[in-house]
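Enquirer: the following block contains a protein sequence and its predicted model.
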Amino acid sequence: MNLGLVSLILLLAAIVIGFARNCNVGILSIAFAMLLGVVYKLNVSDIIAGFSSSLFIQMVGITYLFAIINGNGTLELLAKKMVGLVGKHTHLIPFVMFALGFIICAVGPGAIPSLAIVPVIAIPVAISAGVNPIMTAVIGDLGVMSGRMSPLTPESAVVRELMKEQGMKGNTLPIMLSLTITALVVAVLVYVYYKGWQVDTSVHGKQEKLPKFNVHQWLSLLGLLVLAVGALFLSWNVGLTGFLVGSVLIILGSGEEKKAVSAIPWNVILMVMGVGILMNIISLSGGIDIMVGALEKVMSQRTASMIMAVAAGIMSFFSSGLGVVFPTLIPTASGLSASLGVDAVQMVAVIVIGGTVSGFTPISTTGALIMAGVAQQENAEERFPQNRLFVELFAVSFIALAVLALFAFIGVYGWIGV
């Protein structure tokens, strides 16, 4: 059987087995790559060539730095100080959390750690202020998703590399703008659904007197500034800069190295790297052409963006956007652009947005973290029944996907300049 077709089947098998058995899709992909190598007598160097060392450095370096900064309490204190700015205007807390989520994600760590940090802050703050915690956590995480394609994030590095492999510029800023607009529209719909302007006035939470930043936290903020300036204006490698700044903070006693290393999301990094190895075989064997041909049969120039957006969203219900959806679908963009006459960057944008904003289902990490955070609150089962919350989180995912599909169909992302 054709190697390209077999490798595609094995990628699908890795995704299905990973979901069904709760296995890491990346590790399964490496195993299947080895199997293909034995059966089809592939050169080992060709298999290993799918492992991107530059991408690995970027992902590990930036997540290492933010594990240090998060570990010394800098991000949590910064978040609480930002929320405190609303004063008596507690109905604005959800949108402060949106802005906070955007900032925390965009300055470097990306969505994976940020999606875990924001609900931890948002839910207790919302409850103490009399604001719906589910709404606040969802809107905060939509802010996180908006910042995902910042030039400083590991996710942006993945997408840039995938774009450059197809001859595109690799500029993710227009994609970030499109993602932000989509997330804002969804956030407004969520706010309206939960009637976010209605605040429980019977709740009289005491205003927490926040401490000042200590020396180590100021050093951490300075480190963030160095990272941003170096990467954005001096063309420094984000990953290497993360290692440099992180090492300086460790030497100065602003973090614990063992805790930082253990906090790096190794499972996600292995997923991205592993799928990349199998995707390299798919690419070399003509599997991408097979995928493009299959997609062409159900797409037209008018519907291509919408169908791709929905496909990415549905895939992300069951698998990682970063680890599976992006490396699987983005390589088809240039081929579809050439055959259907659609804009390749716009296709990449809808894949990224679809693989991001639909990730609120309870079977996803984001949805599960929100459910867990709400369940920990007092009288949670009475106030926020888990069955209802389960349905609501699925509804948020479908609403986000519907907004994306509509925007893609009417050409909103083309107007933005993607």
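Expert: Yep, it's here. Just so we're clear, the structure is a prediction, and the values are computed from it rather than from any experiment.
Enquirer: drop to CA atoms for contacts and neighbour counts, all remaining ones
Expert: OK.
Enquirer: and the spatially most central residue of the chain, what does it touch?
Expert: Note on the chain: the residue nearest the mean C-alpha position is residue 111, at 4.0 Å, using C-alpha atoms, centre = their mean. By C-alpha atoms under 8 Å, 6 or more residues apart in numbering, residue 111 lies in contact with 105, 144-145, 147-148, 155.
Enquirer: so which of these is the most crowded?
Expert: Highest neighbour count within the contacts of residue 111, by other C-alpha atoms under 10 Å: residue 148, with 33 neighbours.
Enquirer: ok, structure two:
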Amino acid sequence: MISMLVVAAIVIAVVLGYRTKINIGLFAIAFAYLIGCFGMGLKPAEVIGMWPLKIFFVIFSVCLFYSFAIVNGTLEKLAEHLIYGCRRLPHLLPYAVFVASSLIAGMGAGFYTVLAFMAPITLLLCERTGMSMILGALAVNYGALGGANFVSSQSGIIFRGLMTTAGVPESEAFIHSFAIFVSTMVVPLVVISAFVFFSRSGRALKDASFAASVPSPLNREQKTTLWLTLAMMAIVLAAPVLHMAFPDSPTFKLINAKMDIGLIASLFSVLALLLKVGDERKAMAAVPWGTLVMICGVGMLIAVAIKAGTIDALASWIGATIPPLLVPVVFGVVAAFMSLFASTLGVVTPALFPMVLPIAAQMGLDPMVLFVSIVVGSQATAISPFSSGGSLILGSCRTEQGRAELFPQLLLRAAPIGFVAAMLFNVVLTFAF
């Protein structure tokens, strides 16, 4: 009874958040309190203790550091240089948009920030160059998603945090997270290439030309920010890679044990402030507080679900009714359907990741395959106009007519194409592993 109540609460929180435009996390916190304290007899302190403090700290610390690159214009300048470099090769423009979005997101800007900045530029380029809006939308959306999945960027960090909370060792979580990043870069490149080389819009783009003004060089603050960002990414990546390459080395084992991306990002934030690369108040204001509340609030409700046995019950049902070979595909389909209306970071992965280890152990599957299938499926339909990514792209259209034309393309072409590509990838992944 309690398990069904928790599932209903998750659904209601998502629906209420979507309909009222109030942060889903706030509804989730309220439901966690009501169900935990009055339905399960938990103490208020126990419910408060379900707030995912480690995930909150890591996301806050990393986003604070990367906020300096946002407020001082480093990311914007990098995007300008990348797009300018494509001016003589217009058929490569979708790849330039994809790479620019991926790079900016990979440097920590996060999915929503990249879309808010890159989507208006992309749609403007579509008007000037003849690139179809659906191709531009796919390139910028996929690029923002894939880049943000990098192991040291916002989504990648969230995925690792959710995995470790679900019981995955830190070293394995790093590998699984990197596999997610690679997978969500491969699928978009296949889809974009299919559009560029086999569609009418792609053939028309090859004959197009466009003018782009020479971007100004990076200033002192932007160069310093770029070097700090590259240094932090190198440190975060080097420790686990060296430990995996030399597992018997006590030195690398000790260094890797002392590495924590949240603490490293905090250290680099102090360096950024001492080097005066940006304003502290503006950087603090640029932290995605709404995303933090959503992820941690839903995390509290998921913790209540785990305490009530809901996750184990769902895992047992899947294990008893679905053949092992179909489990990754089923996870991808469920994630894709949820992502049509809800956030991958705030709802889909917090709800599905805790089910992976029990099902993988019960059915003899590789947990990595399930983690990848969930994210690939979820992000395949994130371009739906009802989802956050699609709605941001629609909002970037300059005219009502443009929005009216783009809406059915996102819903009836982009989302289905992404869904089919993701499911084919999940099938291949299942047989490969």
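Expert: Cool, the structure landed. Since the model is a prediction, treat every value here as computed from it, not as a measurement.
Enquirer: list the TM-score for the superposed pair.
Expert: Overlay of the two chains. TM-score (TM-score structural alignment, normalised by the length of the first structure): 0.90; 407 aligned residues with a C-alpha RMSD of 2.3 Å.
Enquirer: that older thread, for the contacts of residue 111 of the first structure, work out which two are farthest apart.
Expert: Farthest-apart pair in those is 144 and 155; separation 12.2 Å (C-alpha to C-alpha).
Enquirer: list residues touching both of those two?
Expert: With C-alpha under 8 Å, 6+ apart, residue 144 of the first structure and residue 155 have common neighbours 110-111.
Enquirer: and the contacts of the longest helix seen in the first structure?
Expert: Longest helix in the first structure by number of residues (criterion: DSSP state H): helix 386-410. With contact meaning C-alpha under 8 Å, 6+ apart, helix 386-410 of the first structure is reached by 182-183, 185-186, 190, 302-303, 305-307, 309-310, 313, 350, 353-354, 357-362, 367, 371, 375, 413.
Enquirer: what's the helix or strand following it in contact with?
Expert: Under the assignment DSSP states H and E, the closest C-terminal helix or strand after helix 386-410 of the first structure is helix 412-416. Contact with helix 412-416 of the first structure is made by 174, 177-178, 346, 407, as judged by C-alpha under 8 Å, 6+ apart.
Enquirer: and if we set it to 7 Å?
Expert: Identification of contacts with helix 412-416 of the first structure by C-alpha atoms under 7 Å, 6 or more residues apart in numbering yields 178, 346, 407.
Enquirer: tell me the counterpart of the first one in the second structure.
Expert: Think residue 178 of the first structure. Using TM-score structural alignment as the criterion, residue 178 of the first structure maps onto residue 183 of the second structure.
Enquirer: what packs against whichever strand or helix holds its match?
Expert: Here residue 183 of the second structure sits within helix 170-198, counting by DSSP H and E. For helix 170-198 of the second structure, the packing partners by 3 or more C-alpha pairs under 7 Å, 6 or more residues apart in numbering; DSSP states H and E come out as helix 133-148, helix 154-165, helix 200-206, helix 367-380.
Enquirer: run the last query once more with 10 Å
Expert: helix 93-104, helix 133-148, helix 154-165, helix 200-206, helix 220-245, helix 250-258, helix 367-380, helix 415-432 (3 or more C-alpha pairs under 10 Å, 6 or more residues apart in numbering; DSSP states H and E).
Enquirer: quick one: terminal-to-terminal distance for stretch 241-260 of the first structure?
Expert: 16 Å (C-alpha to C-alpha, to the nearest Å).
Enquirer: give me the distance from it to the chain's centre.
Expert: Centroid separation for stretch 241-260 of the first structure versus its chain: 24 Å, with C-alpha atoms, centre = their mean, to the nearest Å.
Enquirer: which of the residues in that stretch are classified as buried?
Expert: Buried residues in stretch 241-260 of the first structure, counted by 16 or more other C-alpha atoms under 10 Å: 241-243, 245-249, 254-257, 260.
Enquirer: tally up the residues packed near residue 96 of the first structure, please.
Expert: Around residue 96 of the first structure there are 23 residues (other C-alpha under 10 Å).
Enquirer: same check on residue 39 of the first structure?
Expert: Neighbours around residue 39 of the first structure, by other C-alpha under 10 Å: 9.
Enquirer: OK, contacts around it?
Expert: When contacts are counted by C-alpha atoms under 10 Å, 6 or more residues apart in numbering, residue 39 of the first structure touches residue 3.
Enquirer: ok, now how distant is it from residue 1 of the first structure?
Expert: For residue 39 of the first structure, the distance to residue 1 of the first structure - C-alpha to C-alpha - is 11 Å.
Enquirer: and residue 11 of the first structure, by the same measure?
Expert: Taking C-alpha to C-alpha, one finds residue 11 of the first structure at 16 Å from residue 1 of the first structure.
Enquirer: with neighbour numbers in mind, choose between these two.
Expert: Remark: of residue 11 of the first structure and residue 1, residue 11 carries more neighbours, 24 against 5, as counted by other C-alpha under 10 Å.
Enquirer: hmm, the more buried one is touching residue 32, no?
Expert: Yes - in this structure residue 11 of the first structure lies within contact range of residue 32 using C-alpha atoms under 10 Å: 8.1 Å.
Enquirer: perfect, I'm done here.
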